[in-house]
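**Q** below is the sequence, then the predicted model.
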Amino acid sequence: MRDMGAQRLEEAAASCVALLRTVEDRDWEGTRASRLEWSCRRTALHIAEALMRYSGQLAARAQERYVPFELPLDEAPNGELLRAVETTQRLLCAVIRTTPAQVRAYHPYPFGSANPEGFAAMGVAEMLLHTHDIAESLGVAYEPPAELPEFVLTRIFPHVRPDTDRWRTLLWATGRGDLPDRAPLTDWRWNNNIVLPTDRLTLQGVTPAAAADLAAGGDGGFDWAEGGPFEGTREAAGMVTKAYEGGVHRPEFGLFVLLRRDDGRAVGGMGFHGVPDEDGRAEVGYDLVEAARGKGYATEALRALAGWALAHDEVTALIAVIDRGNTPSRRVVSRAGFVEAGASGADGVDETETVYELRG
């Protein structure tokens, strides 16, 4: 999957500035920006500030807080604000293009960090949504190219079921519009993907965009070790895609790709078959590329994922269903603390399979 972040930022800036140039001569300071507490002028300045801040976060590899930045544009005319948006967008594009894909920097929502693709999606969202706010207040129509809200939704709104109109979906998801059969939103956050570190690995949550690419035969944006991704990872990605399209995907119970920390290469996939059932049980599954097997990676990752899952109040137990003849996989779950549970053939389990359980 080719990295589209910088390209989408450029397209969003072109769309944003083209529209706002048509109303550059209007009173931005004296007009409130739609549902915001800011004026149109302050909203335009916020776009530039956000893009600058995201550039700083990634460039500095900030891990605990925002890098302090301030743009001295309090007295700048509207046209200069638009030039600032163009300039800060170029800065963010340059940082994204020169930052390795798996680098992460601080952002609070919701798990404390974002990768370059996440910062790109947030930058695109800032431009699209606040251009909409300004345009709506000044009485002009704004409709960005369809691929831009699609890019945002599939990266930082994995929990939102996409409607056929992606732009209307994004407006609804950010409390700016209505969709049939959905209650209006008054509180929302975008959702950067999850990362769980271990000694030798990083478990990176797979976004709907990456899942769709993996399911279709692509690499999902990961640099895979030889022989990867394995078929089980592609099947799991298909499950994520189906859950996302159905509006039932929850990222914390989705798919994770296992990345080696020493070289950043992907060596397997691990995740859940869905959200916990009514009894609080969630099923886990995993696979590794053949070249990465026998090194303890699966056990290390499963211990981390199990700890993460069982820390949720709604999870009472994890289960793994394994072919009886798959001795290596049975050893993995045993080393991770799972024990055999129940009789073979029960609860829809094939007689050739064994159920293992780890209780919280």
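**A** Thanks, I have the structure now. Keep in mind it's a predicted model, so treat the numbers as computed, not measured.

**Q** CA atoms for contacts and neighbours, from now on please.
**A** Fine.

**Q** strands of the stretch 101-250 of the chain, start to end?
**A** Here the stretch 101-250 of the chain has its strands, by DSSP state E, counting those that start in this stretch, at 105-106, 113-114, 195-197, 201-205.

**Q** any idea which of these is most buried?
**A** strand 113-114 (a mean of 26; mean count of other C-alpha atoms under 10 Å).

**Q** remind me what that strand packs against, helices and strands.
**A** strand 105-106 (3 or more C-alpha pairs under 8 Å, 6 or more residues apart in numbering; DSSP states H and E).

**Q** coming back round to it: dump the strands of the stretch 101-250 of the chain to JSON lines, plus distance to residue 235.
**A** Below are the strands of the stretch 101-250 of the chain laid out as JSON lines (distance: least, C-alpha to C-alpha, whole Å):
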{"stretch": "strand 105-106", "distance to residue 235": "30"}
{"stretch": "strand 113-114", "distance to residue 235": "26"}
{"stretch": "strand 195-197", "distance to residue 235": "21"}
{"stretch": "strand 201-205", "distance to residue 235": "16"}
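
**Q** which residue, neighbours along the chain excluded, lies closest to residue 257?
**A** residue 269 (4.5 Å; C-alpha to C-alpha, 6 or more residues apart in numbering).

**Q** surely the one you found touches residue 233?
**A** Yes - Residue 269 lies in contact with residue 233 (C-alpha atoms under 8 Å); the separation is 5.2 Å.

**Q** identify the contacts common to these two.
**A** Among the neighbours of residue 269, those also in contact with residue 233 (C-alpha atoms under 8 Å, 6 or more residues apart in numbering) are 286, 287.

**Q** if you count what's nearby, which of these two comes out ahead?
**A** The neighbour comparison of residue 269 against residue 233 (other C-alpha atoms under 10 Å) goes to residue 269, with 30 against 26.

**Q** about what we covered before: quick one: which of the strands of the stretch 101-250 of the chain is nearest residue 49?
**A** strand 105-106 (16.2 Å; C-alpha to C-alpha).

**Q** show me what the closest one is packed up against.
**A** helix 40-60, strand 113-114.

**Q** please repeat the previous calculation with a cut-off of 10 Å.
**A** Applying 3 or more C-alpha pairs under 10 Å, 6 or more residues apart in numbering; DSSP states H and E, one finds that strand 105-106 contacts helix 40-60, strand 113-114, helix 116-138.

**Q** next one for the comparison:
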Amino acid sequence: MRATNGDDVIEAVTGCTTVLRAAVDRDWRAVPAGRLEWDCHTTAVHVADDLVAYAANLAGRAQDAYVPFELTLDEGTDNASLLHVIETTGALLAAAVRTAPPGVRAFHPYPFRSADRVGFAAMGVAEVLLHTHDMAEGLGIPYEPPADLAESVLACLFPHVQPGPAPWPTLLWATGRGELPGRAPVTEWRWHNNLVIPAGRLTLTGLRPAAAHQLRLGGDGGFDWVEGGPYEGTRDAAGLLLKAYEAGVHRPEFNVFVLVRTEDGRAVGAMGFHGAPGADGRVEIGYDLAETARGQGYATEALRALSRWALARDDVRTLLAKIDPDNAASRAVVSRAGFQQVSADDKLVAYELNR
């Protein structure tokens, strides 16, 4: 499991054009693309259009809408030339992904109205894999992409979907294109880019399963950490996130968030939820900072921002924090964020913040 990147875009596009090149002599306008309402020609144009649109949004740092242009083929473009267009637009997206800084985000509507370079790479790969499947199905050509590409797309864009016995059948099932034993058919679906929450001097950046996997194994999760980070609590939280993902109970909005310093893009700690809220609307929050980032107000800023976000939701009524009695600094953080002490014993002091 790994983060999707520009090389993955090129690999997906190469697989697409290699498979479809065997059928360039067919009339793609006369062949439906699998279960889609489009024909194969329309679907191929859609793939190229999405690739260049993602590249433009990321390179142009679009914030509120897609960059206002649309791909138009020259009259008389044949199938072989159309595949060249897909190769070219794929190369543009790969270049945009490779050159975008880690913290840059640009517009995409699903579901939080932005994506970073990993998200745009994953969306491009998803478009290519899924629509190559559709066209190949219509044309009667066998097609199966590399398992690691499908796995990366699932971990990046479908963190709410429990991994199946194999990545490619699971991705097809998750997008309404196939069956998976023991699971109900999917009739409606959306992918999920990760959530980010601004918090003054910080950005709370939602952790993806692939990044959590890296952190659990001792890596950096794709973040540039300050000295002493990530702290052990962050790695523990990443492991819990990964277990929830593997069990199919991970809700990506109730996530672990890496606290990224706005001024230099460096990660100083992590904060997040111990799962989704219960039926009573209660959800627990935990956090930690690298030792070199403590005493500067970062945890308080992040906790205030995350609390505002959570309590604005209909499914959250109470935030809970449990702290070691001897951890005076952490107790001061929750108090400054508006939490009130509700209980205490020799092991934990409990604080709550209500809507």
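**A** It's in. Predicted model, so just to flag it, every value in this text is computed and none were measured.

**Q** most packed of the helices and strands packed on strand 105-106 of structure 1?
**A** Comparing those on average neighbours, where mean count of other C-alpha under 10 Å defines a contact, strand 113-114 leads with a mean of 26.

**Q** structure 1: helices as residue ranges?
**A** 5-21, 40-60, 78-97, 116-138, 147-156, 166-173, 208-215, 231-245, 297-310, 327-335 (DSSP state H).

**Q** tabulate those helices (JSON lines), appending distance to residue 183 of structure 1.
**A** Putting the helices of structure 1 into JSON lines (distance: least, C-alpha to C-alpha, whole Å) gives the following:
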{"stretch": "helix 5-21", "distance to residue 183 of structure 1": "28"}
{"stretch": "helix 40-60", "distance to residue 183 of structure 1": "26"}
{"stretch": "helix 78-97", "distance to residue 183 of structure 1": "33"}
{"stretch": "helix 116-138", "distance to residue 183 of structure 1": "20"}
{"stretch": "helix 147-156", "distance to residue 183 of structure 1": "18"}
{"stretch": "helix 166-173", "distance to residue 183 of structure 1": "9"}
{"stretch": "helix 208-215", "distance to residue 183 of structure 1": "23"}
{"stretch": "helix 231-245", "distance to residue 183 of structure 1": "18"}
{"stretch": "helix 297-310", "distance to residue 183 of structure 1": "29"}
{"stretch": "helix 327-335", "distance to residue 183 of structure 1": "42"}
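
**Q** can you count the residues close to residue 69 of structure 2?
**A** Residue 69 of structure 2 has 10 nearby residues by other C-alpha under 10 Å.

**Q** rewinding a little: surely the residue nearest to residue 257 of structure 1 touches residue 211?
**A** No - between residue 269 of structure 1 and residue 211 there is no contact under C-alpha atoms under 10 Å: 11.3 Å.

**Q** can you check which residues contact both of these two?
**A** Counting by C-alpha atoms under 10 Å, 6 or more residues apart in numbering, the common neighbours of residue 269 of structure 1 and residue 211 are 205, 233, 234, 236, 237, 255, 256.

**Q** of those, closest to residue 100 of structure 1?
**A** So of those, ranked by how close each gets to residue 100 of structure 1 (C-alpha to C-alpha), first place is residue 205, at 16.7 Å.

**Q** hang on, the closest one packs against residue 252?
**A** Yes - using C-alpha under 10 Å, residue 205 of structure 1 is in contact with residue 252, at 7.8 Å.

**Q** which residues are common contacts for these two?
**A** Contacts common to residue 205 of structure 1 and residue 252, judged by C-alpha under 10 Å, 6+ apart, are 193, 194, 195, 271.

**Q** which one (most neighbours) among the residues you listed?
**A** residue 271 (28 neighbours).

**Q** tally of neighbours for the closest residue to it other than its chain neighbours?
**A** For residue 271 of structure 1, ignoring the flanking residues on the chain, the nearest one in space by C-alpha to C-alpha, 6+ apart is residue 255 at 4.4 Å. Residues near residue 255 of structure 1, counting by other C-alpha under 10 Å, number 30.

**Q** show me what residue 255 of structure 1 lines up with in structure 2.
**A** Matched to structure 2 by TM-score structural alignment, residue 255 of structure 1 sits across from residue 256.

**Q** how about residue 41 of structure 1?
**A** Checking TM-score structural alignment: residue 41 of structure 1 goes with residue 41.

**Q** next: residue 102 of structure 1.
**A** Match for residue 102 of structure 1 (TM-score structural alignment): residue 103.

**Q** residues in contact with that match?
**A** Contacts for residue 103 of structure 2 (C-alpha under 10 Å, 6+ apart) come out as 115, 116, 117, 203, 205, 223, 260, 262, 264, 265, 266.

**Q** picking that back up, what's the farthest-apart pair in the shared contacts of residue 269 and residue 211 of structure 1?
**A** Between any two of those (C-alpha to C-alpha), the greatest distance is 14.2 Å, for 205 and 234.

**Q** contacting residues around the residue nearest to residue 257 of structure 1?
**A** Contacts of residue 269 of structure 1 (C-alpha under 10 Å, 6+ apart): 203-206, 228-234, 236-237, 255-259, 285-289, 298, 301.

**Q** quick revisit: compare the helices and strands packed on strand 105-106 of structure 1 and give me the one nearest residue 34 of structure 1.
**A** Between those, helix 116-138 lies closest to residue 34 of structure 1; by C-alpha to C-alpha that is 5.1 Å.

**Q** on contacts alone, who are the packing partners of that closest one?
**A** Using 3+ C-alpha pairs under 10 Å, 6+ apart, helix 116-138 of structure 1 is in contact with helix 5-21, helix 40-60, helix 78-97, strand 105-106, strand 113-114, helix 147-156, helix 166-173.

**Q** what's the closest of these to residue 241 of structure 1?
**A** Closest among those, once you apply C-alpha to C-alpha, is helix 147-156, at 10.0 Å.

**Q** the closest one vs structure 2, mean deviation?
**A** Compared with structure 2 after fitting, helix 147-156 of structure 1 has a mean deviation of 0.7 Å; criterion: mean C-alpha distance after the TM-score superposition for structure 1.

**Q** flag every buried residue along that helix.
**A** Residues 148, 149, 150, 151, 152, 153, 154, 155, 156 are the ones in helix 147-156 of structure 1 that count as buried (16 or more other C-alpha atoms under 10 Å).

**Q** cool, stretch 95-102 of structure 1 as well?
**A** Buried residues in stretch 95-102 of structure 1, defined by neighbour count with 16+ other C-alpha under 10 Å: 95, 96, 101, 102.

**Q** in those residues, find the pair that's most separated.
**A** 95 and 102 (13.5 Å).

**Q** shared neighbours of the two, anything?
**A** Shared contacts of residue 95 of structure 1 and residue 102, counting by C-alpha under 10 Å, 6+ apart, come down to residue 116.
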